[in-house]
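# sequence? don't have it. structure:
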């Protein structure tokens, strides 16, 4: 049911969620470069086979990536090739955070906006992924929570492994 505020402003209610992954032994400064590479999401997100630049420079606000090949909880058995175009809205390397929106696609995400942040911890770091989107036809919020949450867990594991074999550079050199 829509709130009075939403009805008065013609806004649809939005789903909101947050996923978090803990990375043990991987410093935030080691993990951030993986996420900062906006056109490199396919290296980390499970089942995402394609992530290509559409416009702009990776890591610069306004750049757009095309992502395809991922499966969602709704169509995991179908032969549909899911795709989205995602625009980087903001990025702050000092705070290790960025936000992006889905501007086109065939998965039914309208008004999707997400922010991703790396949070330093004494024994590693956390990756936090917050998102909001208008309700998606054929989905329930738990589908989106599962999709993003499980995807983030796989990303974190892959990033931990990359750090452990020296793919990332420790910029502090300590």
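Thanks, I have it. None of the values given here were measured: they were computed from a predicted structure. Residues are numbered from 1 along each chain as shown.
# Could you use CA atoms for every contact and neighbour count after this?
Noted.
# how far away is residue 53 from residue 84?
Residue 53 sits 12 Å away from residue 84, going by C-alpha to C-alpha, to the nearest Å.
# the more surrounded of those two?
residue 84 (21 against 17; other C-alpha atoms under 10 Å).
# my read: that one touches residue 70, true?
No. Residue 84 lies out of contact with residue 70 (C-alpha atoms under 8 Å); the separation is 9.8 Å.
# Look up the residues that both of these two are in contact with.
Among the neighbours of residue 84, none is also in contact with residue 70 (C-alpha atoms under 8 Å, 6 or more residues apart in numbering).
# what sits in contact with each of residue 53 and residue 84?
The contact sets of residue 53 and residue 84 overlap at residue 66 (C-alpha under 8 Å, 6+ apart).
# helix, strand or coil for residue 34?
helix (DSSP: H, G, I helix; E, B strand; the rest coil).
# same deal with the one 5 residues further on?
What three-state DSSP gives for residue 39 is helix.
# tell me how far the ends of stretch 31-51 are from each other?
For stretch 31-51, the end-to-end distance is 19 Å (C-alpha to C-alpha).
# Strands along the chain, start to end?
For the chain, the strands defined by DSSP state E cover 15-24, 50-55, 64-68, 83-92, 97-105, 113-121, 124-133.
# Got another one to weigh against that:
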């Protein structure tokens, strides 16, 4: 190898939530500090600095990859800065600024989209290769996270309006 940096990873994952209207989903997901409510692997999500664009959240939970047999689970954490928020467009962009999860450069946009079934949650990302992952494995992990967020939205919103009324 000539020491050239590996190509950046880019991709988008999308999961449909049956029932919730996009506006109702955004009312819940649009809070930059509520990730622990929607992503099962995030146990803590709190503000550490700033207001509006530029604010930083601290997220903590089990490391994305399973511990080896007999090994204690490691707590993973990251600090993430909000780069842009567009409430009308139901999206925000952020970057990882510090982490123990193997991230170098990582930028992502989370958005709520229209879908005939209700709405969809979509994450687009651009990242340097993540230590310990293949690109396919990383995308698969993000797809599972998006499906989990869609399920949580269905649970939260559809329960509030029984029978989809």
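Perfect, thanks for sending it. Since the model is a prediction, treat every value here as computed from it, not as a measurement.
# Report the TM-score for the pair.
TM-score for the superposed chains, counting by TM-score structural alignment, normalised by the length of the second structure: 0.87, backed by 158 aligned residues with a C-alpha RMSD of 2.1 Å.
# OK, contacts around the counterpart of residue 96 of the second structure in the first structure?
Matched to the first structure by TM-score structural alignment, residue 96 of the second structure sits across from residue 102. Residue 102 of the first structure is in contact with 84, 85, 86, 87, 109, 110, 111, 112, 113, counting by C-alpha under 8 Å, 6+ apart.
# Looking at these, spot the one nearest residue 57 of the first structure.
Taking C-alpha to C-alpha as the measure, residue 57 of the first structure lies nearest residue 87 of the contacts of residue 102 of the first structure, at 11.2 Å.
# nearest spatial neighbour of the residue mapped onto that closest one from the second structure, skipping sequence neighbours?
By TM-score structural alignment, residue 87 of the first structure lines up with residue 81 in the second structure. In space, and not counting its chain neighbours, residue 81 of the second structure is closest to residue 56: 4.3 Å by C-alpha to C-alpha, 6 or more residues apart in numbering.
# residues in contact with the one you found?
47, 48, 49, 50, 79, 80, 81, 82.
# how close does whatever residue of the first structure lines up with it sit to residue 51 of the first structure?
Taking TM-score structural alignment for the superposition, residue 56 of the second structure sits opposite residue 64 in the first structure. In this view, residue 64 of the first structure and residue 51 of the first structure are 10 Å apart by C-alpha to C-alpha.
# and the longest helix along the second structure, which residues are buried?
Secondary structure assigned by DSSP state H gives helix 135-160 as the longest helix of the second structure. Neighbour counts over helix 135-160 of the second structure (16 or more other C-alpha atoms under 10 Å) mark 135, 138-139, 142-154, 157-158 as buried.
# returning to that earlier point: turn the strands of the first structure into JSON lines, including distance to residue 8 of the first structure.
Shown next, in JSON lines, are those (distance: least, C-alpha to C-alpha, whole Å):
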{"stretch": "strand 15-24", "distance to residue 8 of the first structure": "19"}
{"stretch": "strand 50-55", "distance to residue 8 of the first structure": "37"}
{"stretch": "strand 64-68", "distance to residue 8 of the first structure": "33"}
{"stretch": "strand 83-92", "distance to residue 8 of the first structure": "27"}
{"stretch": "strand 97-105", "distance to residue 8 of the first structure": "25"}
{"stretch": "strand 113-121", "distance to residue 8 of the first structure": "22"}
{"stretch": "strand 124-133", "distance to residue 8 of the first structure": "19"}
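# For residue 119 of the second structure, see how far away the residue nearest to residue 81 of the second structure is.
Distance from residue 56 of the second structure to residue 119 of the second structure, by C-alpha to C-alpha: 27 Å.
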